[in-house]
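>>> when you get a sec, could you give me coordinates for this:
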Amino acid sequence: MNLSEKVALVTGGGTGIGRAVSLELAACGAAVAVNYSRSEAEALETVQRITDQGGRAIAVQANVARDTEVRQMVERIAGTFGTVDLLVNNASITRHIPLDDLEAATEDVWDELYDVNVKGMFLCARAVAPYMKKNKQGAIVNLGSIAGTTGAGSSLPYAVSKAAVHGLTKSLARALSPDIRVNCVAPGAVATRWWAGREEQMHQLAPNLLLQRIAEPEDIAKFICSVLEQEAMTGQIITVDSGQTL
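As a prediction, the model looks like this:
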């Protein structure tokens, strides 16, 4: 799929990997809807960077864990750009809790992480699916994590939520075929704001990097765009981790 002239929704698109994806998609010629929940200033800055380069972009506020807000967001995007061709389910949250501190993994933590990291991805996919099916083509990339395959990460609920994202990807690939491709990119350690001030912990979680470098958001963004373009692949969980899990 040629990304030029396509319409893309990037959830959590104003910061970190989401911002890098938004900018990369715009560079490929796509119109980009930059979703945000609370990071309005960052989303608007991302949109400004795109439009300054001659691209098309809007910022759209919605809590991806709320179905009504998600549906209204997608309707606004379609009203502005005509349709939705691409979805990058990037919006995710975490809590930094030692894996062995089970008491700290409270019900509130579980509910919050699952609402955004899992249910939110489903709600966004469901909302854009009718537009993609009408066009007889579409592509979705969910952001997973190697935490979902190794069981280690910033917290136990986060790792389990990302394992659920991997399962959601496979189920959606079946449910939305043949018109819509659904894949998952599972990064290892990435230098984003979630690790600001916790760089030592990040390096402890990623001690065996064969490539001896922590990935940057731009690394993941370029790969996500490649996955969106690939028309012969669906239901795949693809690891991008500098050799961390080999």
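>>> okay, CA-based contacts and neighbour counts for the rest of this
Will do.
>>> list the contacts of the residue nearest the centre of the chain.
What sits nearest the mean C-alpha location of the chain, by Cα atoms, centre = their mean, is N90, with 1.6 Å. Listed by Cα atoms under 8 Å, 6 or more residues apart in numbering, the contact partners of N90 are V10, T11, G12, G13, I17, G18, N142, L143.
>>> tell me the SS of the residue lying farthest from the centre of the chain?
When each C-alpha in the chain is compared with the mean C-alpha position (Cα atoms, centre = their mean), E103 comes out farthest, at 28.7 Å. Using DSSP: H, G, I helix; E, B strand; the rest coil, the three-state assignment for E103 comes out as helix.
>>> gap between the longest strand seen in the chain and the chain center?
Identified as the longest strand of the chain according to DSSP state E is strand 180-187. Distance, stretch centre to chain centre, for strand 180-187: 9 Å (Cα atoms, centre = their mean, to the nearest Å).
>>> could you also give me the structure for this next sequence, so I can compare it with the first?
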Amino acid sequence: MPQPTSSPTSPTPERTLHGKSAIVTGGATGIGRATVLRLVDAGAHVVFSYSRSAREAEETESLARGRAGSARAIRADVRAPTAIAAMVNQAVHTQGRLDLLVNNAAVSPPVPAQSLGDLDAFTDELWDTVLAVNVRGAFACARAAAPHLRAARGAVVNVGSIAGLTGEGSSLPYAVSKAALHGLSKSLSRALAPEVRVSCVVPGFVRTRWWDGREDVVEKVRRRSLLDEPTRPEDVAELICNLALQHGLTGQLITIDGGQTV
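This next block holds a predicted model:
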């Protein structure tokens, strides 16, 4: 029986991040920082954005020095088209291409209510802020990066949340915004196919600085998880990098939550 052969018009995709160009939004802290450092360790050249965390952005740049790739911080509000364009142009200038966009930037403004049931706490201004960053910002970054990602046959990885699956989270608008981001990931996978692959990681509780001083909540989440150890930012970063190399996967939501939602 004759053996199947590869199509001459479909070259074997590269299974490496070395020498690739990437953007990570919200890369100064938490999952974003871990992703920047994991990409740099793999030899990628990363431009990452920050909004207010200037000191943390400098720390991330410092941590990235001396590794296989490189990282450069740029202050960019994902609600501002000019800032997004500058970020994309910087990334393309670095390597002459853009291979990966990680939409990690998100906000969850504090609200006085401790319960999702206090609807009066969720003002129009709060809704506008959360949706503008967490959903429209991700779309705007994908739109700006799309021509370059298409040329490179690259990937988009969005960072969602189990709040978008369960409806339970830091606030009602946040949970809704993550559900919308999950839907955006599926829609973008269709809109950008076949050149660009789009997926979404869906973390549960991840031990970041956001939880410092809230050990009661940490313990409550730990008891609800199947695994004894909380998910680390590095665990999510590893999954993001793996998805960037999965050429047979698009339009999928990949949950990493220690078994919280089983």
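>>> overlay them and tell me the TM-score.
For this chain pair, the superposition-based TM-score is 0.95 by TM-score structural alignment, normalised by the length of the first structure; 245 aligned residues with a Cα RMSD of 1.4 Å.
>>> which residue lines up with the residue nearest to the centre of the first structure in the second structure?
In the second structure, the residue paired with N90 of the first structure is N104, using TM-score structural alignment.
>>> and that match, how close does it get to A76 of the second structure?
13 Å (Cα to Cα, to the nearest Å).
>>> same check, this time on A237 of the second structure
Following Cα to Cα, the distance that separates A237 of the second structure from A76 of the second structure is 21 Å.
>>> ok so, going back, joint contacts of N104 and A76 of the second structure?
With Cα under 8 Å, 6+ apart, N104 of the second structure and A76 have no common neighbours.
>>> so what's V7 of the first structure up against?
A30, A31, V32, A33, F81, T83, V84, D85, L86.
>>> count the neighbours of the aligned partner of L228 of the first structure in the second structure for me.
Applying TM-score structural alignment, one finds that L228 of the first structure aligns to A244 in the second structure. When neighbours are counted by other Cα atoms under 10 Å, A244 of the second structure registers 24.
>>> over to D118 of the second structure?
12.
>>> how about it, what's its partner in the first structure?
In the first structure, D118 of the second structure lands on D101 (TM-score structural alignment).
>>> where exactly do the strands run in the first structure?
7-10, 31-36, 57-61, 86-89, 138-143, 180-187, 237-240.
>>> contacting residues around the nearest residue to A105 of the first structure once chain neighbours are set aside?
Nearest residue to A105 of the first structure, sequence neighbours excluded (Cα to Cα, 6 or more residues apart in numbering): P157, at 6.9 Å. P157 of the first structure makes contact with A105, V109, W110, L113 under the criterion Cα under 8 Å, 6+ apart.
>>> 10 Å instead?
94-97, 99, 102, 105-107, 109-114, 151, 163 (Cα atoms under 10 Å, 6 or more residues apart in numbering).
>>> tell me where the first structure has helices.
16-27, 40-52, 67-81, 107-114, 120-135, 147-150, 156-176, 199-205, 217-229 (DSSP state H).
>>> would you turn the ones you listed into a markdown table with distance to G243 of the first structure?
Converted to a markdown table, those look like this (distance: least, Cα to Cα, whole Å):
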| stretch | distance to G243 of the first structure |
| --- | --- |
| helix 16-27 | 19 |
| helix 40-52 | 30 |
| helix 67-81 | 36 |
| helix 107-114 | 27 |
| helix 120-135 | 27 |
| helix 147-150 | 13 |
| helix 156-176 | 19 |
| helix 199-205 | 13 |
| helix 217-229 | 14 |
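>>> looking at the ones you listed, which is buried most?
helix 16-27 (a mean of 25; mean count of other Cα atoms under 10 Å).
>>> what range does that one cover in the second structure?
By TM-score structural alignment, helix 16-27 of the first structure lines up with residues 30-41 in the second structure.
>>> which parts of stretch 154-170 of the second structure are buried?
154-165, 167, 169-170 (16 or more other Cα atoms under 10 Å).
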